[in-house]
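>>> Quick one: sequence and predicted model below, then my questions.
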Amino acid sequence: MIYPEWPLSLPHAQMEGDGSGLMFRDPIETEMEGGDLRRRRRPGDDVMRLRFSFRFTAEQANTWASFVRDDLYYGTARFLMPVAIDGMPCDTRVMQMIGAPNFDGRSGSLRMYSFEAWVFPADMVPVE
């Protein structure tokens, strides 16, 4: 499968203090007749949920908007992006946005954007 790639003109390093998230998905919970709660793994538990924040120039913001709208079909498609996880070197991962990306206002001449995404395991990245 061919995934759109994060535009080279955009930074991929998260802003300082971001990159927070969940190590894996919440378990499936089922209430039992006796009142107990049964919890079990979900398929795809090795998927992480991370939050990303970026400061873009006006030109980068236009590239970002075009990428999300056109290449990701309004944020619904999976894509490839270099990601640093837990201080490890950047590794390209398959990603998928959760919900719509946020516009957080301006910081001087820069515009701030953020989004949450599922980060899939490295073995899901297509081999060229």
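Okay, I see it.

>>> CA atoms for contacts and neighbours, from now on please.
Fine.

>>> helices and strands around whichever helix or strand Trp64 is part of, which ones?
Using DSSP states H and E, the secondary-structure element containing Trp64 is helix 58-66. Contacting helix 58-66 under the criterion 3 or more C-alpha pairs under 8 Å, 6 or more residues apart in numbering; DSSP states H and E are the following elements: strand 110-119.

>>> what packs against the strand it packs on?
Packed on strand 110-119, when contacts are counted by 3+ C-alpha pairs under 8 Å, 6+ apart, are strand 48-56, helix 58-66, strand 91-107.

>>> could you dump the ones you listed to a markdown table with distance to Val119 and mean neighbour count?
Rendered in a markdown table, the data for the helices and strands packed on strand 110-119 read as follows (distance: least, C-alpha to C-alpha, whole Å; neighbours: other C-alpha atoms under 10 Å):
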| stretch | distance to Val119 | mean neighbour count |
| --- | --- | --- |
| strand 48-56 | 5 | 20 |
| helix 58-66 | 19 | 15 |
| strand 91-107 | 5 | 16 |
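
>>> Output the ones you listed in a markdown table, with distance to Ala117 appended to each entry.
Written out in a markdown table, the entries for the helices and strands packed on strand 110-119 read as follows (distance: least, C-alpha to C-alpha, whole Å):
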| stretch | distance to Ala117 |
| --- | --- |
| strand 48-56 | 6 |
| helix 58-66 | 15 |
| strand 91-107 | 4 |
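
>>> In addition, the following structure is provided for comparison:
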Amino acid sequence: MPLPVWPATVPHKPLADTGIDEPHRGVLESEMTAGNTRSRRQFTTVIGTVPRTIPMTTAQFLTFKAFVRDTLSHGAAEFEMPVWDLTGCPVRRVKLREGGKYTANRMGNKIHVSFSLDVWDL
């Protein structure tokens, strides 16, 4: 089944050009019965976490809000979106962190929507 796609009428470029801030996940540590710990890499395809604050008009925000409510909260948590990675804006598979939480603050005639994404390669 194809992944949902970021709504075309909603901007994807953030206020600041921030790239992926966690290029690799840290190691997992497990305590062993002898008292020492064992480090191993995490088995995940997540290539990083990206914080985003995107200015939107009221109409764009309503489209974004409907996308989160009607698409992402009904089981399709992952979607495709262009993500700035300091070299360009390739389309990546992403997921809103913290169960899809976001904040919205009105700044003049725009609504600044902030959230964090887990980013995967397609």
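Sure thing, it's come through. Quick caveat: nothing in here was measured; it's all calculated off a predicted structure.

>>> coming back round to it: next, the mean deviation of the helix holding Trp64 of the first structure compared to the second structure.
Compared with the second structure after the fit, helix 58-66 of the first structure shows a mean deviation of 0.4 Å (mean C-alpha distance after the TM-score superposition for the first structure).

>>> Identify the spatial nearest neighbour of Tyr23 of the second structure, chain neighbours not counted.
In this structure residue 23 of the second structure is Pro, not Tyr. Sequence neighbours aside, Gly48 is the residue nearest to Pro23 of the second structure in space, at 4.8 Å (criterion: C-alpha to C-alpha, 6 or more residues apart in numbering).

>>> Run through the residues that contact the residue lying closest to Arg55 of the first structure once chain neighbours are set aside.
Excluding its sequence neighbours, the residue lying closest to Arg55 of the first structure (C-alpha to C-alpha, 6+ apart) is Met112, at 4.5 Å. Residues in contact with Met112 of the first structure, defined by C-alpha atoms under 8 Å, 6 or more residues apart in numbering, are 53-56, 103-106.

>>> Taking these together, which two end up most distant?
Ser53 and Arg106 (12.8 Å; C-alpha to C-alpha).

>>> contacting residues around whichever residue in the first structure pairs up with Lys110 of the second structure?
In the first structure, the residue matched to Lys110 of the second structure (TM-score structural alignment) is Leu110. With contacts taken as C-alpha under 8 Å, 6+ apart, Leu110 of the first structure has the following neighbours: 55-58.

>>> What is the burial count for Phe43 of the second structure?
9 (other C-alpha atoms under 10 Å).

>>> how far away is it from Gly26 of the second structure?
In this structure, Phe43 of the second structure and Gly26 of the second structure are 10 Å apart, going by C-alpha to C-alpha, to the nearest Å.

>>> cool, Tyr102 of the second structure as well?
25 Å.

>>> Confirm that Asp70 of the first structure sits in a strand.
No: Asp70 of the first structure is assigned helix when assessed by DSSP: H, G, I helix; E, B strand; the rest coil, not a strand.

>>> okay, now it: neighbour count?
Neighbouring residues of Asp70 of the first structure were enumerated by other C-alpha under 10 Å; the total is 11.

>>> Can you tell me what Arg41 of the first structure aligns to in the second structure?
Under the alignment defined by TM-score structural alignment, Arg41 of the first structure is paired with Arg41 of the second structure.

>>> wouldn't that match be in contact with His24 here?
No: counting by C-alpha atoms under 8 Å, Arg41 of the second structure sits too far from His24 to count as a contact (9.7 Å).

>>> Now the common contact residues for those two.
By the contact definition C-alpha under 8 Å, 6+ apart, Arg41 of the second structure and His24 are jointly contacted by no residue.

>>> okay, these two: which has more neighbours?
When Arg41 of the second structure and His24 are compared on other C-alpha under 10 Å, the one with more neighbours turns out to be His24, at 15 against 11.
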